[in-house]
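Undergrad: no letters, just coordinates:
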């Protein structure tokens, strides 16, 4: 068993009750030897307990010891630090508040999942954890409040105060710090959300490194500095003073001076500075990210209108919680450290503001959408507005389904686009210029006019004695290219349609292009790539047949006569 040092005033000491003789005493009808009790330094106190500084026992029925051994131990004794009393108003009220805090914890976790989800890529200026901190602190507040509230049951039931009162008060102070941090993160993130909406249409509207950004960088550090000052003034200390309420004299000498000491007063002052930082952060966000008003009256009215309703509620509530912490550092009567304090004040003023702040935040969380989704909605609205200004009408949702654009994968869509522009020419092939295309189309029209067909055979076997087609300038229209003979049926169909259209709807530009082609070809086409043998056969009047050889010999090219260049088309 751990050693406990019970602190009692000398005025709490009582003499052992008289017994049969000078060495006999009676507790609850049981006789004990006073010599053995004095040998082991047992002292009888006014609260009907027997203690020697390390162990404490109850002496009233039905918890009195049954036997005292010579080694100073008792048989069938009950410790002073047991839950033997019934639950009173503090315990019942604590259980009721704990139910509401438990429900708030469950709802907060669901809101953390809702508002913490990402639907847009992460941005360097707006980290996802920034929007989640207010819900993290809300979970922290709920957890601390539950521990503090459930231990109120043992505060009522313990005969002498010990660990329960220490745990309850310790976690209550942590709950106060978490509540203020929750309020700060709600206000800070609201300003960050305003900035995100402000810069989303134009990311360069705010300069980096200006006074605004410097203030937004240092404000969180300033706030948490004072919050941690409150933590270091309150938490790292001996908390046994809270349990020194075992008698009126002990309470007056140990508990009250410690509970109303300078450290608790200074800690409350640190929270006041942190609260003023929250107000300044709210004013800063409204100044830079809300429309400005001119005039003192209009500016004050605009400031009130710009503050969200939840901040109008939670900022005064957080101030009320700070006021209670400062108040109990001066007045012991209503202090939460007092185990038999005023229950209505302790819970209404000590736990009420935190509970209301939590449920205000929960209401806001369910009423507001996820910020990424809201940003996407705003972008769609801006896009629709720009489309209306430009006169662009967006197709309805059923348009893609009617056209069949919703079918197939991205690869299929790319393949369809390639087929539309034609995929016959490979990479590295020379692109056909406009002059060549028009000359080829004119040749196809000439073949269609002469033979009624655009086949290649009609061009090769046309009767040379027939009257050639003569343009307005008297030049003969010579076909400069062959019609399309590829395997792409779609392109073949397009060429036929184009040829028919040119016949039905002739134009002067086509005639000019044909004249230009005839002028380029008036001195004759380029000689065919005949070999020496083929040239001799052609001169003899024999039909020329193209021969293909795999030989790499250059003898013929050296022995044959040099080619006579007649125009640039021969090269």
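TA: Nice, I can see it. Being a predicted model, the structure only gives us computed values, none of them experimental.
Undergrad: only C-alpha atoms for contact and neighbour calcs from this point on.
TA: Will do.
Undergrad: right, and the helix or strand after the lengthiest helix in the chain?
TA: Taking DSSP state H as the criterion, the chain has its longest helix at helix 163-199. Next along the chain after helix 163-199, taking DSSP states H and E as the criterion, comes helix 211-234.
Undergrad: just how off-centre is that following helix within its chain?
TA: Helix 211-234 sits 23 Å away from the centroid of its parent chain (C-alpha atoms, centre = their mean, to the nearest Å).
Undergrad: start to end distance for stretch 423-443?
TA: The first and final residues of stretch 423-443 sit 24 Å from each other (C-alpha to C-alpha, to the nearest Å).
Undergrad: below is an additional structure, to be compared with the one above:
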């Protein structure tokens, strides 16, 4: 470690009781031991040998020094022994405001991140939440930077707190630009979602518009990460070397104003330009178009939402101030004695204003899913008005008995609907229709005989807990009632086919005996052909003449 002060800042040790004793702050220390370990007394009231630094005034001076160079009750130079200064007082106030913004951002995230519609692959829920995630990052990094700034004033010699407050300040700047970018990008996505909700095929997925929207986030975060790598991975130790003027000039200022910090500010400005271009792209494709250069500029200003009219100019201060401190060390947060007004007005105030603007509009704007549902209802009402459709009021169903009875099963609802089809709206106490009820199906068949319980008994009433079986039983009962006419027609067809099989001469007993042994059974009525196509003669033709003539009942008998 390099010495903290130059040789001309060294002062001689005060004389003590004898030649091997020195009196420093009412503490007698062994002068021989101090000289053996190369300790020197400096004008800033510190005792140091280049590796260790101790405070050398009351009440922080050591009580005793051992021959091996160990001090008893000593206080290091990097200790918070000073009171809260101007930087610390303002930092506490800003930290409280950022803490409140953090809580409100969480509320806004819950408000806008909740889903009320099914998720689609084209619009992921995380897209609308990113701006609030970055708001949480901004608030957290700002609080850490501001709380560590309090120790910058309290430490006697600058050390780790100065590095921490500067490090998290740069992270806060990155988070602020990402928050503004995500707000603008998501607004364009929200415009697209409203544009294609009435017609999903209104916009193509492979045109120039979609390609630009795909590459813009990649381009933004490319420059965003370049800014990160220009600032974060570096040697931060020279920043804390501000213990005397020569050290500040030779180490702190060259490090805080090097080419990497200058390039980082320019890269952040490129990110701001990409954000403005994204807003212009969204207005061009999802807002009414204007022709002419002047009209386009006026339309761009007029179509820009109020939130972005406030956010973008404030966000421009972020890269501008970062570039300023890379050239002027007097206004830099890395400067131990920097201008306090410039540091808080240009370094922390823009991020705080952006946070609260986002929060205010987050509470004003509704959830996107709810807004989309409202727009769908308005469109449906407009379509109903154009088609002349007038929906019945809510009391219409109650007056006409269409209210679902509490505790009514699916079977009871189907039975009630069947009675309404029959033309009887009189309520019944029983849950199922009696066999005497008729079911008129259409004007062509005004009445159909009731279904006989013997031929088609109703299914038993299910009393179990399975809702699926209960619904199946109810559907079965309704099907039996609604399609009773089809079952009667099927039974009539089977009866006629059976009559056709019975009509005609009865085969003789001999033929029946032969059939039971080896010969294949004869055809059921005369005239049927054998396997070789020949016509088998009648076994007893006289029986056919003795039978009464066949009565033709329908075309099926011919």
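TA: Received the coordinates, thanks. All values reported here derive from a predicted model rather than from experimental measurement.
Undergrad: that older thread, whereabouts in structure 2 does the longest helix of structure 1 align?
TA: The aligned range for helix 163-199 of structure 1 in structure 2 is 160-196, by TM-score structural alignment.
Undergrad: next, the mean deviation of the longest helix of structure 1 compared to structure 2.
TA: In the superposition against structure 2, helix 163-199 of structure 1 averages 0.4 Å from its aligned positions (mean C-alpha distance after the TM-score superposition for structure 1).
Undergrad: angle of that helix against helix 211-234?
TA: Helix 163-199 of structure 1 runs at 180 degrees relative to helix 211-234, counting by axes from the mean of the first three to the mean of the last three C-alpha atoms, to 10 degrees.
Undergrad: buried residues in helix 163-199 of structure 1, which are they?
TA: Buried residues in helix 163-199 of structure 1, defined by neighbour count with 16 or more other C-alpha atoms under 10 Å: 163-198.
Undergrad: do stretch 294-306 of structure 2 as well
TA: Buried residues in stretch 294-306 of structure 2, counted by 16+ other C-alpha under 10 Å: 299, 300.
Undergrad: which bit of structure 1 covers it?
TA: Using TM-score structural alignment, stretch 294-306 of structure 2 pairs with 297-309 in structure 1.
Undergrad: with stretch 29-42 of structure 2 instead?
TA: Stretch 29-42 of structure 2 maps onto residues 32-45 of structure 1, going by TM-score structural alignment.
Undergrad: so what touches that stretch?
TA: Residues from elsewhere that reach stretch 32-45 of structure 1, judged by C-alpha atoms under 8 Å, 6 or more residues apart in numbering: 12-16, 22-26, 50-52, 67-68, 70, 72.
Undergrad: switch the cut-off to 7 Å
TA: In this structure, residues lying in contact with stretch 32-45 of structure 1 by C-alpha atoms under 7 Å, 6 or more residues apart in numbering are 12-16, 23-26, 50-52, 68, 70, 72.
Undergrad: tally of neighbours for the closest residue to residue 560 of structure 1 other than its chain neighbours?
TA: In space, and not counting its chain neighbours, residue 560 of structure 1 is closest to residue 532: 6.4 Å by C-alpha to C-alpha, 6 or more residues apart in numbering. By the criterion of other C-alpha atoms under 10 Å, residue 532 of structure 1 has 14 neighbours.
Undergrad: one more: residue 549 of structure 2?
TA: Using other C-alpha under 10 Å, residue 549 of structure 2 has 10 neighbouring residues.
Undergrad: does it count as helix, strand or coil?
TA: coil (DSSP: H, G, I helix; E, B strand; the rest coil).
Undergrad: all helices of the stretch 451-571 of structure 1, in order?
TA: With DSSP state H, counting those that start in this stretch, the ranges of helices along the stretch 451-571 of structure 1 come out as 456-460, 489-504, 508-520, 532-539, 555-559.
Undergrad: any idea which of those helices is most buried?
TA: Most buried of the helices of the stretch 451-571 of structure 1 by mean neighbour count (mean count of other C-alpha atoms under 10 Å) is helix 508-520; its value is a mean of 17.
Undergrad: and that helix, what does it pack onto?
TA: For helix 508-520 of structure 1, the packing partners by 3 or more C-alpha pairs under 7 Å, 6 or more residues apart in numbering; DSSP states H and E come out as helix 434-451.
Undergrad: and residue 337 of structure 1, helix, strand or coil?
TA: Put simply, residue 337 of structure 1 is coil when judged by three-state DSSP.
Undergrad: which residues of structure 1 fall in strands?
TA: Counting by DSSP state E, structure 1 has strands at residues 13-14, 24-27, 30-33, 43-45, 49-51, 56-58, 67-68, 74-75.
Undergrad: among those, which comes closest to residue 275 of structure 1?
TA: Residue 275 of structure 1 lies closest to strand 56-58 among the strands of structure 1, at 45.1 Å (C-alpha to C-alpha).
Undergrad: out of the helices of the stretch 451-571 of structure 1, which comes closest to residue 379 of structure 1?
TA: Minimum separation from residue 379 of structure 1 across the helices of the stretch 451-571 of structure 1 (C-alpha to C-alpha) falls at helix 489-504, 41.4 Å.
Undergrad: quick one: distance of the closest one to the chain centre.
TA: The chain centroid and the centroid of helix 489-504 of structure 1 are separated by 58 Å, computed with C-alpha atoms, centre = their mean.
Undergrad: where does stretch 73-91 of structure 2 end up in structure 1?
TA: Aligned by TM-score structural alignment, stretch 73-91 of structure 2 falls on residues 76-94 of structure 1.
Undergrad: my bad, should have said stretch 377-387 of structure 2
TA: Using TM-score structural alignment, stretch 377-387 of structure 2 pairs with 380-390 in structure 1.
Undergrad: post-alignment, that stretch versus structure 2, mean distance?
TA: By mean C-alpha distance after the TM-score superposition for structure 1, the fitted stretch 380-390 of structure 1 averages 0.3 Å away from its aligned residues in structure 2.
Undergrad: can you list contacts of that stretch?
TA: For stretch 380-390 of structure 1, contacts defined as C-alpha under 7 Å, 6+ apart pick out residue 393.
Undergrad: ok, residue 97 of structure 2 to residue 107 of structure 2 distance?
TA: Counting by C-alpha to C-alpha, the gap from residue 97 of structure 2 to residue 107 of structure 2 is 16 Å.
Undergrad: residue 11 of structure 2: neighbouring residues, count only.
TA: The number of residues packed near residue 11 of structure 2 is 13, by other C-alpha under 10 Å.
Undergrad: give me the spatial nearest neighbour of residue 183 of structure 2, chain neighbours excluded.
TA: Nearest residue to residue 183 of structure 2 in three dimensions, chain neighbours excluded: residue 131, at 5.5 Å (C-alpha to C-alpha, 6+ apart).
Undergrad: aligned counterpart of that neighbour in structure 1, please.
TA: Using TM-score structural alignment, residue 131 of structure 2 lines up with residue 134 in structure 1.
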